[in-house]
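In: kindly return the folded structure for what I paste below:
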Amino acid sequence: MSPSRIDLPTPMNDFEFPADAHTLEYARSQDAKDRLRHLRSEYIIPSKANLKARKLAKPALSNDEGIYLCGNSLGLQPKAMQTYIQAQLDTWSSIGVQGHFADIEDSPLPPWQHMAETAAKSMARVVGALPEEVAAMNTLTVNLHVLMASFYRPSGRKSKILLEWKAFPSDHYAIESQIRHHGYSPEENMILLEPDDDHRISTEKVLKAIDDNADEIALVLLPGVQYYTGQLFGIPTITAHAHSKGLIIGWDCAHAAGNVPLKLHDWNVDFAVWCTYKYMNAGPGAIGGAFVHERHGKVKYDEDDKPVFMPRLSGWYGGDKKSRFRMDNVFRPIPGAAGWQCSNPSAIDLAALIAAMSIFDKTSIEELRQKSLRLTCYLEHLLDQKLSGFNEDAPFRIITPRDTRQRGTQLCILLKEGKLQPVSAALEVEGVICDKREPGVIRVAPVPMYNTYEEVCRFVQIFCAAL
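Out: Below you'll find the model as predicted:
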């Protein structure tokens, strides 16, 4: 069939690929030149046998590695994880409660009382924040509730929350419940941004919605990267525009943190939340991250030495360490995001997060982004080659933006009706793990930390055979 029979959008990127780009030889040549290829050895790559096993097994049932392209849902386990968690367990077993304060010479971990601060410092580098603007606490949805308790303060006409049409269900539920909590109706107080015909929501559309509803909006809450389409929103532009209308804006960065470069402080974002089990690889249900801009986290003291701070859901662990053990029931919050902490966090969870972040400490989000761009463009190129052989009845299409500035490492492939389940099953048989979302999307994420060009090439071959 003639390649001209399907009109493909022109990708806005700087990468060109040769005629032999579809070959394994080419893919392997790119892997050999990859400056970050050493990071793959920091992770446990499941074998095909492991992926099919349904019983506990050590990480090497065979040497035939599977193809894991699901870091957008759950990242692979760092090899350092066992060392860090075992260090926490050994501290607990050997010195008990003293582990909160005692430095252990041969441990990779600080005392438990400082672990959240250590994890926050590493995450701050990844999300472009000051260390004091980030806290490791709770999980994503809990953090949404904790921060909306401070930043969603409806009053009079200004009671509505602007969100997107297909918010991740947990976000949608949290927003609904917060609106109800304040005595309002979700049906009347949720402004849903509908997508354009291409499943995406343009920045211009967001700005217009802010303009049209500014007198009624109490909070704008959007995703950094949209989970279903993989669209990267124009965070700095939208944030600046919301502020120009006097609005508070928060971002759910679950699919953005560790995936794309963020500058939450410089962009003047009011608050943000993220999970750490996707691109940050801290494990299923791992402790979450939260950002509060420094202007909101200031703590002042009046002439009676009483703290003056932004209203919040307060808890013991958010109290200043210097006065935390006075036990006088006077809450003096830690300045910055840590002041929003409520409960003593799990040391095991923090050990896992610090282990995962130790690999990020060996590189930079900018380096990861460069590899991510090329890997994803390579995937896109190979898929487009397959698409060029079809007419309008092509069995799939890419709904993630073609402009590399508007996406992360995730490409979302929309399949023709009825193909999602059989294609997904066929991929699993071949040891390929991707992520599917009803009604017809397969999400493919070539993560620069551990995925390779060869894996991308093999995926496309297996995917097209499955079709």
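
In: switch to C-alpha atoms for all contacts and neighbour counts from now on
Out: OK.

In: ok, residues contacting the longest strand seen in the chain?
Out: Determined from DSSP state E, the single longest strand within the chain is strand 217-223. Applying C-alpha atoms under 8 Å, 6 or more residues apart in numbering, the set of residues contacting strand 217-223 from outside is 151-155, 158-164, 167, 210, 233, 242, 247-254.

In: going along the chain, name the strands of the stretch 351-467 of the chain.
Out: Using DSSP state E, counting those that start in this stretch, the strands of the stretch 351-467 of the chain run over residues 396-398, 411-415, 432-433, 435-437, 441-444.

In: structure for this one too, so we can compare:
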Amino acid sequence: MIQDFSATAECAAALDARDALAGYKQQFLFPQHNGENSIYFCGNSLGLQPKSVRAAIDVELNSWQNLGVNGYMKGDNPWLFYADYCKPALVKLVGAAGVHEVTVMNALTVNLHLMLLSFYRPTASRYKIMLEAGAFPSDQYAVETQVLMHQLQEQDAIIEIAPRNGEKLLRTEDIIAAINEHGHSLALTIFSGMNYYTGQLFDMAAITKVAHEAGALAGFDLAHVAGNVPVKLHDWNVDFAVWCSYKYLNSGPGAVGGAFVHEKHTNTQTPRLGGWWGNDEKTRFKMEKGFIPKPDASGWNMSTSQVFNTVCLKASLEIFEQAGIHHLRQKSILLTQWLEFLLQKITNIGFEIITPTNPEERGAQLSLYFKERGRDIFNAMSDNGIIVDYREPGVIRVAPAPLYCSFSDVFKFYSILKEI
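Out: Next up is the predicted model:
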């Protein structure tokens, strides 16, 4: 398909005409610039609002108004089971074996801490935890403080894998080599599924396999994966994963997070912190002492379902169910190939695409590294109705989400950038 590209508006229009998902753009609300839709390439930071969200919130407001506490058992969507409404779609997005392996709760870093409390169980001989250097700060903070909670020394217990000198991406063989090198003392690997800065998609299947061979567990932060790239957590034998839903899952700022726990760990013997909502439903309302966790991922739930923080996710997942994550992935690959093709035509601005060129090693994001004036160029993009984001030092992250971005949007972005 790439050989058919030409840097013209006509090529963009032809790509849009062949796009079976083009109509989904009309299901989202766009920030405005000079009376027109902005070019919104920031779904990797905050997804757009589905038009269906307002009515979905009204449904629950009406239940609250008309039913009060009875809304837990009555109404269009009885609240007692609200988190369950999201699970079937999440099963498909993350490749779980069934709804028993996924849950909806809390927020990303809270869930990461809860999973680390269960799965980072250091011993005198096996106590190290491994992640990529330059992981998102929340992941670094979580790992750092968990290690300190076990009265271990950060410089000894935490292993950070960095790219080779002069490179910006991690090689899979270097990750595997590091796991093998530290295997005798490694308790857990906790890589991002996709690095937020470079947009590199890690080989989660390979990392999990070698971690298990070394005697360690493998978990992942899927903040930039969920709703972006389909994965197969169950088949890859991943022990656990966590994610947020306000990025590619378009569920609004601070929306409810999610977690995957492989069924081999969902038995009641796996240690965890307990809460009323994670207690076995057969005994929950007996109001007795003695925590008996549900024998599935929901056994990690602690508090009552956050209905008004989950309703947006429920509305968004209905769109994902219609579009299909594998169809979205196909469009995403073509969108970023189109974007990359056009960016290579720009010679008047000095930048480097630091995201992998192989579409199988990236999602809906290209990170552009500007050695000079990156912030100025970002500001100029903003002044021209382009919404992207900037990360120090010098990276502008460009993420055309396939649900609501078109090939013509990409061409407009290119047309503006080459004039800057």
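
In: so what number do they get for TM-score?
Out: TM-score for the superposed chains, counting by TM-score structural alignment, normalised by the length of the second structure: 0.97, backed by 418 aligned residues with a C-alpha RMSD of 1.2 Å.

In: can you give me the strands in the stretch 151-300 of the first structure?
Out: Listed in chain order, the strands of the stretch 151-300 of the first structure (DSSP E, counting those that start in this stretch) span residues 160-164, 190-193, 217-223, 249-252, 271-274, 289-292, 300-301.

In: so how far does the first one sit from its counterpart in the second structure?
Out: Average distance, strand 160-164 of the first structure versus aligned residues of the second structure after superposition (mean C-alpha distance after the TM-score superposition for the first structure): 0.8 Å.

In: ok, for the alignment partner in the first structure of P271 of the second structure, nearest residue in space, not its chain neighbours?
Out: In the first structure, the residue paired with P271 of the second structure is P311, using TM-score structural alignment. What sits nearest to P311 of the first structure in space, not counting adjacent residues and going by C-alpha to C-alpha, 6 or more residues apart in numbering, is S150, at 5.8 Å.

In: go on, D198 of the first structure?
Out: Once flanking residues are discounted, D198 of the first structure sits nearest to I399: 6.8 Å by C-alpha to C-alpha, 6+ apart.

In: distance of the counterpart of that neighbour in the second structure from G274 of the second structure?
Out: Under the alignment (TM-score structural alignment), I399 of the first structure pairs with I354 of the second structure. With distances taken as C-alpha to C-alpha, to the nearest Å, I354 of the second structure is found 43 Å from G274 of the second structure.

In: now do Q155 of the second structure
Out: Distance of Q155 of the second structure to G274 of the second structure, computed by C-alpha to C-alpha: 31 Å.

In: neighbour count: those two, which is higher?
Out: Regarding Q155 of the second structure and G274, a neighbour count based on other C-alpha atoms under 10 Å identifies G274 as having more, with 17 against 9.

In: what range in the second structure matches stretch 148-165 of the first structure?
Out: Under TM-score structural alignment, the counterpart of stretch 148-165 of the first structure in the second structure spans residues 116-133.

In: compute the first-to-last residue distance for stretch 256-271 of the first structure.
Out: Distance between the boundary residues of stretch 256-271 of the first structure (C-alpha to C-alpha) amounts to 14 Å.

In: residues in contact with the spatially most central residue of the second structure?
Out: In the second structure, the C-alpha nearest the mean C-alpha coordinate belongs to A223, at 2.5 Å (C-alpha atoms, centre = their mean). When the contact criterion is C-alpha under 8 Å, 6+ apart, the partners of A223 of the second structure are L108, S192, G193, M194, V242, W243, C244, S245, K247.

In: what's the second one aligned with over in the first structure?
Out: In this case it means S192 of the second structure. Using TM-score structural alignment, S192 of the second structure sits opposite P223 in the first structure.

In: distance of that match from K166 of the first structure?
Out: Distance from P223 of the first structure to K166 of the first structure, counting by C-alpha to C-alpha: 10 Å.

In: out of the two, which sits in the more crowded spot?
Out: Just comparing P223 of the first structure and K166: by other C-alpha under 10 Å the higher neighbour count belongs to P223, 25 against 17.

In: give me the distance between that one and L193 of the first structure.
Out: With the distance defined as C-alpha to C-alpha, P223 of the first structure ends up 12 Å from L193 of the first structure.

In: V126 of the first structure now?
Out: Between V126 of the first structure and L193 of the first structure the distance is 29 Å, computed by C-alpha to C-alpha.

In: returning to what we had before: wait, the match of I399 of the first structure touches L368, no?
Out: Yes. Here I354 of the second structure lies in contact with L368, judged by C-alpha atoms under 8 Å, at a distance of 6.3 Å.

In: and those two? which has more neighbours close in?
Out: Ranked by neighbour count (other C-alpha under 10 Å), I354 of the second structure and L368 place L368 first, with 22 against 18.

In: in the first structure, what residue corresponds to that one?
Out: Looks like L368 of the second structure aligns to I413 there (TM-score structural alignment).

In: how about the closest residue to that match other than its chain neighbours, what does it touch?
Out: Closest residue to I413 of the first structure apart from its sequence neighbours, by C-alpha to C-alpha, 6+ apart: I398 at 4.7 Å. For I398 of the first structure, the contacting residues are L411, C412, I413, L414, by C-alpha under 8 Å, 6+ apart.

In: so which elements touch the host helix or strand of L112 of the second structure?
Out: Secondary-structure element containing L112 of the second structure, defined by DSSP states H and E: helix 108-119. With contacts taken as 3 or more C-alpha pairs under 8 Å, 6 or more residues apart in numbering; DSSP states H and E, helix 108-119 of the second structure sits against helix 137-149, strand 240-243, strand 257-261.

In: please enumerate the helices of the stretch 351-467 of the first structure.
Out: Taking DSSP state H, counting those that start in this stretch as the test, the helices found in the stretch 351-467 of the first structure are 365-387, 420-429, 453-466.

In: need those helices in TSV with mean neighbour count and distance to D34 of the first structure, can you?
Out: Supplementary listing: those in TSV, determined by neighbours: other C-alpha atoms under 10 Å; distance: least, C-alpha to C-alpha, whole Å:
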stretch	mean neighbour count	distance to D34 of the first structure
helix 365-387	19	8
helix 420-429	16	26
helix 453-466	19	9
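
In: could I get the ones you listed as CSV with distance to A136 of the first structure?
Out: What follows is the helices of the stretch 351-467 of the first structure, written out as CSV (distance: least, C-alpha to C-alpha, whole Å):
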stretch, distance to A136 of the first structure
helix 365-387, 19
helix 420-429, 34
helix 453-466, 33
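
In: could you measure from Y84 of the first structure over to L350 of the first structure?
Out: When C-alpha to C-alpha is the yardstick, Y84 of the first structure and L350 of the first structure sit 10 Å from each other.
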